[in-house]
Structure formats: structure tokens, C-alpha cells
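> Provided below are the primary sequence and the corresponding predicted coordinates.
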Amino acid sequence: MDFWSPIQISIKVTLIASMVAFLPAIIAAWWMANRTYKGKMIVETFLMLPLVLPPTVVGFGLLVLFGNQSWLGKGIEWLFQQPIVFTWWAAVIAASVVAFPLIYQTLKTGFESVDKELEDAARSMGANEWQVFRYVTLPLSWRFTLSGYMLGFTRGLGEFGATLMFAGDIPGETETIPTAIFMAAESGNMTLASYWVVSIVVLSFILMSVIHKIRGT
């Protein structure tokens, strides 16, 4: 069995997934920060659900949403001439969904920490909301923005349950480090499983060290 293949796939999947999750997370965090409206708690709860739901529930939801019985799944299959379930992109989607809440919550905290007087001063000088966000809010919360992305990357790297259900464990295509560890242990190859455990622990340790460095803690 190729030792490096799951590592390469994990890094590639997580890199794409964290970028896919980052854009909607930053939009949602900007919209939700310092805004009060009816139903906000329900929206906030929905956005954070993947963080607390069992990964198998997330995987099942993705199967229902993107499966060949749903209109979305049928549309994707018609467009790309193949279903998305049990493909590399399924692994990306699974990692994106579980990474989103951590990115969103970190960004929202950062945006809420910005001095509102500075934002109001920019508005009083004629800046629109996009300019306020781009030139005031985002630069002043850059530590949260960067650490949010890194936290999402780390969470995506360790994703297992949703990936296994939605993308499967196809060697050389969807077999990430967590699924490779599970399959190796299931087959009794504890030595190889141990090597992969060490690799993901080292990667996660490095990433968490970078996050703490960014936050200045």
C-alpha cells in the first residue's frame, strides 16, 4: 500500500475544501456580526450545526442532498456525466461542510472585535459597506481571519465520518489519512496505521502551533 498517497490526497482535498468553505464563511460572518434581526438565533444555529452533529449524520445528509435521487444530484450527473458521490469532489465537499463552522465562528468573533467607532468614521467620510469591510474591518481582524482559515484547514484534515460515507475510501482517489488509518487498522496492519497516525499528529501539531503564533498566545 502506498504510504504517501493518503497524505497527498488529504493535503490536496483539505487545501481546496478550506478555500471553498472560506468564502461563504467570510460572507456569513460579515453579515451576522453586529446585526440583530428576527430569527438570527435560528440562522446561527443552522450555520453551526455541522460542528456538533455526528459526522455520520453530516455524511448522510450529503448523500441525500447530492445522491442520484435528488434533483441536485441528478443535475450534477447530467452536467458532468457522472455522479458526485464517491468521487474526489465528494471528499472536498465533506471537508468543506465540517470546516465551515469553525471558520465562520472565528471570523465572526474577529469582526465583532473591531472598534465600531472606526467603522462609523469611515462611513461618515463616504465609504460604503464594502469599502468599510475591505479597508477597516478586514485589516483590523486579520489575525482572526488567518487563524480561522487555519482552524478550518486543520478540521478538514481530520475529517473522517462524513468523508467515509459520502466519498468512500477509494485508494488513490478519496482515501485520506483518517480513512486510511481506519482501513489499515481494520485489516490488522497496525504498523502502517501507526505511521499514518504519526503523520497526521505531526501535521496537526504544526498547524495548531501556527495558529497560536498568529493569535500571539
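Happy to help now that I have it.
> hey, let's count contacts and neighbours off CA atoms from now on
Noted.
> can you pull out the helices in the protein?
Using DSSP state H, the helices of the chain run over 4-32, 40-52, 55-66, 71-80, 88-113, 116-124, 129-132, 138-140, 142-157, 161-166, 177-186, 190-215.
> could these be laid out in TSV, adding mean neighbour count?
Shown next, in TSV, are the helices of the chain (neighbours: other Cα atoms under 10 Å):
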stretch	mean neighbour count
helix 4-32	20
helix 40-52	13
helix 55-66	18
helix 71-80	14
helix 88-113	25
helix 116-124	14
helix 129-132	14
helix 138-140	16
helix 142-157	24
helix 161-166	25
helix 177-186	20
helix 190-215	15
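> ok, so what distance separates Thr145 from Val64?
Separation of Thr145 from Val64 (Cα to Cα, to the nearest Å) stands at 32 Å.
> Tell me which residues touch Gly216, please.
Going by Cα atoms under 8 Å, 6 or more residues apart in numbering, Gly216 touches no other residue.
> Same check on Pro6?
Residues near Pro6 by Cα under 8 Å, 6+ apart: 171-172, 175-177, 180.
> and what of Gly59?
Gly59 neighbours (Cα under 8 Å, 6+ apart): 94, 161-166.
> Which residue is the nearest non-sequential neighbour of it?
Of all residues not flanking Gly59 in the chain, Ala162 sits nearest, at 3.8 Å (Cα to Cα, 6 or more residues apart in numbering).
> one more structure, for comparison:
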Amino acid sequence: MVNFSPLWISLKVSLCATFIAFVFGVSFAYGLYNYRGKGRSLLEGILLIPLVLPPTVVGFILLILLGKNGILAPWNLNFVFNWYGAVIATTIMGFPLMFRISLGAFEQIDSLILDAARIEGASEMIVFIYIAIPMGLRGIISGLVLTFTRIMGEFGATLMVAGNIPNKTQTIPMAIYFAVQGGNINEAWFWCIVLLLISFLSIFLINLSSIFKVN
């Protein structure tokens, strides 16, 4: 009988991480969109680093930072080998995708519309929430869905930080890997099909938003 804990753990971790990546990704994207000072390209490059680094490298850095001798050691906070650590790892791996797609969505907006709202006295927060986000909503939704699927499939960084603890930190990608290692091909196929269905549903949702012309 299949143990469904990897599915529930994956959903719990992915939903939490996607929400965090969404909030910070969209906020940083809008901030960089409005920033025209020196070093803009450098800032964007720094925010995109996790997208190009191997996941195991990101996981190793997080393990050093969050481990018992890391920067959080004085506060006795432990994010290693539990699902909180998995949330942190997957958030960092998913953030660049959410950030970059949101930035692209904001760059498609006519800046004159935003400037007109500011001239009329609208605060930056009002412009952001009531004008920029609605106008870039299609791209933001696409980024949100793709970030969720990226996080669902994250393996390397999560394994380094959270480990593979059944019923505690074992996500679907880990269940697939260790099922193959243990020769349990049927279980590996089962979880592969689950991820394929989730990926198909995600693509369907993106296409659905285009059909209804979310903008």
C-alpha cells in the first residue's frame, strides 16, 4: 500500500514556499522595475543567482548558514532536517522564477499610466496594488503557477537541508529517487505519474487564464 505522506508533505511545503516566493518575488520585481539607479543589472543578477546555481550548492550554503553552528545558532533556531527547512530551501529555489516573470509582466505596462496615477496623488502602494498588479496579472499568475510546479519538483537543495525523513521531510521527488534506489519501480512510477498530473494541471490553469483573458 502506497504511503501518501510524500504528497501531503510536498503540498504543505510547496504551498507555504510558493506563498512566500510570491509575496517577495512580486514585491522585489516591482521595486526593481521602478529603480533606475546604478547597479540595477547587478541587483537583478544577485536575485537570480539561485536560478543558475546547482541546487546542491544552494542547499550546502543553506546547510552551513542554518546548521547548529550557523548564523541562527545564537537564537537556538533549528531549520535543518525538518519541513521548515524544506520551505526555506524551496522558497529560495522558486523565488528567482517568480521574481523574473513578475518583472517581465511589469515591464509590459505602459509607465505613463502609473505616472499619471502618481500625478493624481495616488501613493506608491495604491499604484502597486490597484494598477500595477491588475495590469500585470496574467504574467503574475503564470509566474505563480510555474513557481509552484518548480517548487514541487525541487530535490537537491531540499535534500541537503531537510534530508529524507519518511513522514516528516520526504517529498515526492525524494520518494521517487529513493524508490528507484531501493528497486521499487512501481512506487517510483506512481509518484512520477502524480507529478505529471500536477504539471499538466498547472499548464491547464495557465492556458485557462489566457482563455479568459486575465489581465
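In hand now; what should we look at? Since this is a predicted model, take the numbers as computed values, not measurements.
> before we move on, the earlier item: list the ones among the contacts of Gly59 of the first structure that the second structure also has?
Among the contacts of Gly59 of the first structure, the contacts conserved in the second structure (both residues aligned by TM-score structural alignment, their matches' Cα atoms under 8 Å) are 94, 161-166.
> With respect to Lys38 of the first structure, which of the residues you listed is nearest?
Of all those, Ala94 has the smallest distance to Lys38 of the first structure: 30.2 Å, by Cα to Cα.
> re earlier: what lines up against the residue nearest to Gly59 of the first structure once you look at the second structure?
Aligning on TM-score structural alignment places Ala162 of the first structure opposite Ala157 in the second structure.
> To which residue of the first structure is Val127 of the second structure aligned?
Per TM-score structural alignment, Val127 of the second structure is aligned with Val132.
> ok, that match to Gly126 of the first structure distance?
10 Å.
> Could you do Thr191 of the first structure as well?
Taken as Cα to Cα, the span from Thr191 of the first structure to Gly126 of the first structure is 63 Å.
> same deal with Ile9 of the first structure?
Relative to Gly126 of the first structure, and taking Cα to Cα, Ile9 of the first structure is found at 47 Å.
> residues touching the one residue sitting closest to the centre of the second structure, list them.
Centroid-nearest residue in the second structure, with Cα atoms, centre = their mean: Gly94, separated by 2.6 Å. Neighbouring residues of Gly94 of the second structure by Cα under 8 Å, 6+ apart: 17-18, 21, 51, 147-148, 150-151.
> Could you rerun that using 10 Å?
Going by Cα atoms under 10 Å, 6 or more residues apart in numbering, Gly94 of the second structure touches 14, 17-18, 20-22, 25, 50-51, 88, 143-144, 146-152, 154.
> What lines up with it in the first structure?
Using TM-score structural alignment, Gly94 of the second structure lines up with Ala99 in the first structure.
> now its match, nearest residue through space, not along the chain?
Nearest residue to Ala99 of the first structure, sequence neighbours excluded (Cα to Cα, 6+ apart): Gly152, at 4.4 Å.
> Pretty sure the one you found sits against Leu23.
No. The criterion here is Cα atoms under 10 Å, and Gly152 of the first structure misses it with Leu23 at 11.9 Å.
> In the first structure, what stretch matches stretch 168-177 of the second structure?
Using TM-score structural alignment, the residues of the first structure aligned to stretch 168-177 of the second structure are 173-182.
> Distance across the matching stretch, terminal residue to terminal residue?
16 Å.
> any idea how far it is from the chain center?
Distance, stretch centre to chain centre, for stretch 173-182 of the first structure: 17 Å (Cα atoms, centre = their mean, to the nearest Å).
> swap in stretch 124-135 of the first structure?
28 Å.
> Show me the contact partners of that stretch.
With contacts defined as Cα under 10 Å, 6+ apart, stretch 124-135 of the first structure is touched by 30, 111, 118-123, 136-140.
> Rebuild the residues you listed as CSV, extending it with distance to Val58 of the first structure.
Output for the contacts of stretch 124-135 of the first structure, formatted as CSV (distance: Cα to Cα, whole Å):
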residue, distance to Val58 of the first structure
Trp30, 25
Phe111, 28
Leu118, 40
Glu119, 38
Asp120, 40
Ala121, 43
Ala122, 41
Arg123, 41
Val136, 36
Thr137, 32
Leu138, 31
Pro139, 34
Leu140, 34
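> Which of those residues sits closest to Lys74 of the first structure?
Trp30 (33.0 Å).
> Might you report the residue contacts of Lys108 of the first structure?
By Cα under 10 Å, 6+ apart, Lys108 of the first structure lies in contact with 25-34, 102, 141, 144-145, 148.
> between these, which is nearest Met41 of the first structure?
Minimum distance to Met41 of the first structure across these is 10.1 Å, recorded for Met32 (Cα to Cα).
> okay but that closest one is in contact with Thr45, surely?
No. Shown here, Met32 of the first structure and Thr45 do not form a contact pair, counting by Cα under 10 Å, at 11.8 Å.
> Endpoints of stretch 44-60 of the first structure, how far apart?
First-to-last residue span, stretch 44-60 of the first structure, Cα to Cα: 22 Å.
> Thanks again, I'm all set now.
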